[in-house]
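Asker: generate coordinates for the sequence data below:
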Amino acid sequence: IPLLGIILHLRLVEKSGEADRVVEMAEKYLQWGFQCVELLLRKSASLLAIGQEAEAVQLLHQCVALDSTGRVARRIWGEHHPYQSLWPMKMECYFDLPLPVAVATRLTGAWLPPGEVIMRPSPESSDLKDIEERAQETISLDVNPDREGNPIQAEVYVQPAENGMDAPKVSPLTPEEVKSIEGELRKIAIRIKQPVIGRSDGRFPVYVIFSSKQGLIEQYGEQTAQAIDLEMQRLGEAVKKRTGWDSLVFYPDAPDLAATYGLQPLTERDPWKLKLSLSDLDKALSKKGKMIGMLLIVGGPQVIPFHELPNPTDDFDEKIFSDNPYATLGSNYFVPEWPVGRLPGAAGPDAGLLLDQLRRQVGYHNGAKQKKSMGESSILWPFLWMFDALFRILQERNNGGENAGYTAAVWRRSSTAVFRPVGNPAKLLVSPPQDTQNLPVEKLLQTEVAYYNLHGMEDTPEWYGQRDPFDPMRGPDYPVALTPAQLKRNGHAPRVVFSEACYGGHIVNKTEDTALALKFLSLGTLAMVGSTCIAYGAMTPPLVSADLLGNFFWQQMKAGRTAGEALMIAKIEMSREMVRRQGYLDAEDQKTLLSFVLYGDPLVRLENREKQAKTTLRLKKHPKIAVVDEKPVESGEPGPLSFKVLEDVKQKLAGYLPGIDTAEIHIAAQSGSDNPALSKGGKGMQHGKCYVVTVSKQVPWAKTIHRHYARATVAADGKVIKLAVSR
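Answerer: Predicted coordinates for the structure are as follows:
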């Protein structure tokens, strides 16, 4: 293959945006003996794009040595490219070695005039002060006073002068100078279009497999617990084989293991103490330059209990089961600091479901490693890759509707917006008319992605549809849309499932026959996202709550993120968007962030996105989120909202709650929504003090009771600024 053909091939691959592919191809060509600067430059740029900064910078320095004038880099990226500061502005070097006598004699009469002595600027110089002032505008290193270790000090080694003069004294860098240097590094990160690097924690990520030895023994027995431990160790070894990850199995109640990290073993499985043990583990890892990169909880709530958090909304739930606190170091657990997944077992002593999941995850990671190396030994590999890439592009264009989506008719418009990133909205299944009698179950199981936006209840395993009252087609108001019994083992299961159904992720005291989340996992689903309690969403765009979270989740999965990263980033993006709209997170926002959990491996990606993998960096500073509380308006107080406003709210909700005239209505005042110090710039803050009108109704249907909740946020002037309905 001619070198020009290889360069052209690499440029075409670069156009596709698959940086990981560019790196693989460049490495292969370099192994074949094709050495050129352009090949190295394009590889280094792609390494930066996938987060491998150390190797990329090393390659860039190698390119500077090979092309000292930077001509190739300018030809590729233009005169003012992001890496131009690496090349010398002037081709000169400092030469202070004594000349041999023979050489000095020959150079007699050709001596250059003495140059000026360039002094190192003092800390008080104006240039250094300018740098320090600019650095104040940047984000600095997260200095944790509680973390063990001495303050960072950088020392500069200066070689003694040979002429007998005293070498200049250089003192350790002050914290202000460290901040100044860091500020300049962050500017470089922005210049190379990787601003997150400047805010990220640079420690090496560790995939932590987390469980309780005593909890496993109590639920499954000692012999079965040993079998589970063996599979956990195998999973850890499989993850270690993947590039960029270390792994460890951590039992906080195992004395010998806790002593390895200098920790005290736990004597009880209190959720808060388990959370603190993870914080202690992260501190212990930091001494070795490592950090918790992802967390996999092994076991259901009988082994590692959920955190039971207070419910911020005025609805049926007494508490919220959540894994969010396991994802943070502090008490701000609305936004995770690292991805968290859980491999749950069914209630009872049968460990079959848990063992099956562990073995399936081991097979997934080993298979991903083998698939990555398939065909690379063949000389036809570049052409096979091009054919595979073309086939996948055509498949995505022609078969965009192959992924499955299933929604209740009453909110099909919002479901269309959620599903669009990964599927054809025109092929969404809608209930009614779809129900258990005419549902194409095989289609739901033979897809890679499955999205559900149906009704769910706490005490029944089924998910339900809901008729759109404005649809002239007649039918049942709440048809049974899907049951666990319909999902048969046939060797197929969607890789990733996202459900907005109320209690779609509720597994406490459940088995695979009484919880659809566990049923999907038993069939082979690798990642299942659902809510442990009542979930809220929109009837029509703009999307809110679970709809907004689902849309961001699918966007991130399509972009190549892992399931754990996708859910974590979706929660961050949802928080950012709602703060932009309102200036704060209200009650249903908070409940959405806390209640949605991931069952499965947080390292799972979509099949066609393995080569487009992106790296999520853990930030050094956890963002602070403004939240508001709700205080019920006492019945004896004068009504804050007029009768006309309440009628307007009822009219807007009539399509969701038939018979709304008999529904219960509660009014609460948002505490703090009129405080401008909460968050500056939120569009919702212009409304001042706001009230929340909660409309609830119980609808008996087929031996069950459907509980419906609708929440309207109303400004003091009577304007309805947000509507959310329960799923």
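Asker: contacts and neighbour counts: CA atoms only from here.
Answerer: OK.
Asker: so V206 touches F250, yeah?
Answerer: No - using C-alpha atoms under 8 Å as the test, V206 is too far from F250 to be in contact (11.4 Å).
Asker: quick one, helices of the stretch 1-150 of the chain?
Answerer: Using DSSP state H, counting those that start in this stretch, the helices of the stretch 1-150 of the chain run over residues 3-15, 19-31, 37-49, 53-66, 71-77, 101-106, 126-135.
Asker: who are the packing partners of the third one?
Answerer: Contact partners of helix 37-49 among helices and strands, from 3 or more C-alpha pairs under 8 Å, 6 or more residues apart in numbering; DSSP states H and E: helix 19-31, helix 53-66, helix 71-77.
Asker: chain center to stretch 410-423: distance?
Answerer: For stretch 410-423, the gap between its own C-alpha mean and the chain's C-alpha mean amounts to 21 Å (C-alpha atoms, centre = their mean, to the nearest Å).
Asker: okay, now P432: neighbour count?
Answerer: The number of residues packed around P432, counting by other C-alpha atoms under 10 Å, is 24.
Asker: ok, it touching L454?
Answerer: No - the pair formed by P432 and L454 falls short of the contact definition of C-alpha under 8 Å, at 10.8 Å.
Asker: next up, for comparison:
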Amino acid sequence: MKAIITNKAKLQKKFMDEFSEIESKLAEYCNVFNGKLFYTDKTKSEEIKKVFDGAEKENANSFLIVGGNDVIPFFKLKNPASDDGDEIVYSDNPYASKDNDYFIPERSLGRIPDGNNANFLISVLENLINFKKDRRKGKFGCTASEWIKASKEVFKAINGRTLKISPPVKSNNINIKWTNKKKFSYFNLHGSEETKYWYGQKGENYPVAFSPENLNVVNCINAVIFSEACYGANIINKSINDAISLKFLERKASCVVASTKIAYGPSEPPSTDADLLGKLFFKEIINKETYGVALMKAKQNFVVEGSKKGYLDATEKKTLIEFVLYGDPELSI
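Answerer: Below is the predicted model of the structure:
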């Protein structure tokens, strides 16, 4: 059973007359995916977690949050890498944990954000209801010039060959053919909490490499996206055209995995931090694991790899909690 968890009162207040259509779509979603809808009136993440625990006692084996931070809030966790400017880390990891160790998830979990737009939420639910596997195999990868060697190592996990490099690639010279109808997209770019763009880098040059507008007419049906960009999954107070992650969902991508805060990675192999997590996630996806299980196993295996030195360092701990999954955790390629 899939547990679908949201806050009815918050959705009603937020979307008013449009809520009835959202509720109808949620009911249809439950019918299609053998789901059970769990409405909660709790507003604190620690209390909402008990809904997950209760759903598991009813034999739920995957968990789907519906709504943004103002409907079902992210946990606000202490930043393990406390000197990088992020005071807290927005995370769904504790919802995926059965105990107090929120670094290691034990549940298959995803979130469908609402994009502060009822039509967007209804459309994403509809897209996932109509999900049908296809034979697409194309890949798109884009990396900052400074990280070419490291990015190639991750891109190999999906048998990717030719990465687009920024610079010279910029958002204003991206060819739609590069991104259209691709099964996988991988990004190793800079991101910003203040803007909607992802940036390349060469020396002190940080050109805009990718923007939501680059997806305006792109067919992203069933696409799986992994982005290492800082704040790549930041959706708080963002509209669809203010966040690339939301734009991918609008264009019918089925899975977006990205970071809510500042992410870390090496400039060259071996893969560590976000690079390692991306590589492990793609490996599970290629092995036909569901999206939620793929991210869960990737984080579990990340801990195994990181612990070989005897401990997890601050950036490894941050990586584990800041990467979230937008999409249905039970789907797969």
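Asker: between the helices and strands packed on helix 37-49 of the first structure, which one is closest to E184 of the first structure.
Answerer: Closest of these to E184 of the first structure is helix 53-66, at 16.0 Å (criterion: C-alpha to C-alpha).
Asker: alignment lookup: K247 of the second structure to the first structure.
Answerer: Correspondence of K247 of the second structure to the first structure, assessed by TM-score structural alignment: K519.
Asker: gap between its match and T525 of the first structure?
Answerer: As defined by C-alpha to C-alpha, to the nearest Å, K519 of the first structure lies at a distance of 9 Å from T525 of the first structure.
Asker: so for these two, which residue has more residues nearby?
Answerer: The neighbour comparison of K519 of the first structure against T525 (other C-alpha under 10 Å) goes to T525, with 26 against 22.
Asker: leaving out the residues flanking it, which one is nearest to the more buried one?
Answerer: In space, and not counting its chain neighbours, T525 of the first structure is closest to R495: 4.8 Å by C-alpha to C-alpha, 6 or more residues apart in numbering.
Asker: translate the one you found into the numbering of the second structure.
Answerer: With TM-score structural alignment as the criterion, the equivalent of R495 of the first structure in the second structure is A223.
Asker: quick check, that match in contact with A253.
Answerer: Yes - A contact is recorded between A223 of the second structure and A253 when judged using C-alpha under 8 Å, the distance being 4.5 Å.
Asker: one step back: deepest in the core, which of the helices and strands packed on helix 37-49 of the first structure is it.
Answerer: Among these, the stretch with the highest mean neighbour count (mean count of other C-alpha atoms under 10 Å) is helix 19-31, at a mean of 19.
Asker: would you turn the helices and strands packed on helix 37-49 of the first structure into TSV with distance to I131 of the first structure?
Answerer: Output for those, formatted as TSV (distance: least, C-alpha to C-alpha, whole Å):
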stretch	distance to I131 of the first structure
helix 19-31	34
helix 53-66	23
helix 71-77	28
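Asker: so which of those helices comes closest to M574 of the first structure?
Answerer: Of all these, helix 19-31 sits nearest to M574 of the first structure, with 27.2 Å by C-alpha to C-alpha.
Asker: find me the equivalent region of the closest one in the second structure.
Answerer: Counting by TM-score structural alignment, helix 19-31 of the first structure sits on no residues of the second structure.
Asker: quick check: stretch 700-719 of the first structure aligns to which part of the second structure?
Answerer: Under the alignment (TM-score structural alignment), stretch 700-719 of the first structure falls on nothing in the second structure.
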